[in-house]
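Visitor: take a look and give me a structure for this.
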Amino acid sequence: MADEGTAKQRERVRESVRIEFVPKEKMPDGCRVVPLMVDGALVWGVLENEMTNELRMDFNSLLDYIMTCGLYRQNWTEGEMPPVHPR
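Guide: So this is what the prediction gives:
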């Protein structure tokens, strides 16, 4: 049982979610927010100047908290995953 708990804890550590700013030229037309996969993490791409950096940092702290507590879990199948970030 302890091994199962440790495995689940390691799995949660690998999962991550955060908000990043995306320049207009990399954002799909008409979008201010898009979900993206970046190195296995869910990244909410927010159009630059649509959110303050202070608010982004506050959200990222809250997202980190819900990940650490296990309140959020990524559970996608291959067809449901967000698109990969266009770097």
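
Visitor: make it CA atoms for all contacts and neighbour counts henceforth
Guide: Fine.

Visitor: so Val46, which state does it fall into?
Guide: Classification of Val46 using DSSP: H, G, I helix; E, B strand; the rest coil returns strand.

Visitor: before we go on, could you also do this sequence so I can check it against the first one:
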Amino acid sequence: MALSEGESLTPAHVRLRGVLMKLGLDESVVEIFDRYEVKGKLGHLIRQGVYLEMLPTPVRNFKATTEWLTNEIFEQFVKT
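Guide: Okay, here's the model as predicted:
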């Protein structure tokens, strides 16, 4: 935007809150504030929750949360 307006560029300062990485169907790793690392199923649940919260509208958030919970519950019945 600065270039298009003829202004000088300023450096960006980015502070990451963490890293989320999917490792498989039900496996993920989450690194929070470069201090804590959570792996496995708990990491997967944290990753899914963060992505659901980042959806742009409450309607999409509700729809995706409902679908995800349905899949998680159905998967538990199939495994048993």
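
Visitor: can you give me the TM-score here?
Guide: The TM-score (TM-score structural alignment, normalised by the length of structure 2) is 0.33; 45 aligned residues with a Cα RMSD of 3.8 Å.

Visitor: after the helix or strand where Gly43 of structure 2 lies comes which helix or strand?
Guide: Assigned by DSSP states H and E, Gly43 of structure 2 falls within helix 40-53. Beyond helix 40-53 of structure 2 on the C-terminal side, the first helix or strand identified by DSSP H and E is helix 58-79.

Visitor: buried set for the helix holding Gly43 of structure 2?
Guide: By neighbour count, with 16 or more other Cα atoms under 10 Å as the criterion, the buried positions of helix 40-53 of structure 2 are Gly43, His44, Leu45, Ile46, Arg47, Gln48, Leu52.

Visitor: surely Glu31 of structure 2 meets Val19?
Guide: Yes: here Glu31 of structure 2 lies in contact with Val19, judged by Cα atoms under 8 Å, at a distance of 5.1 Å.
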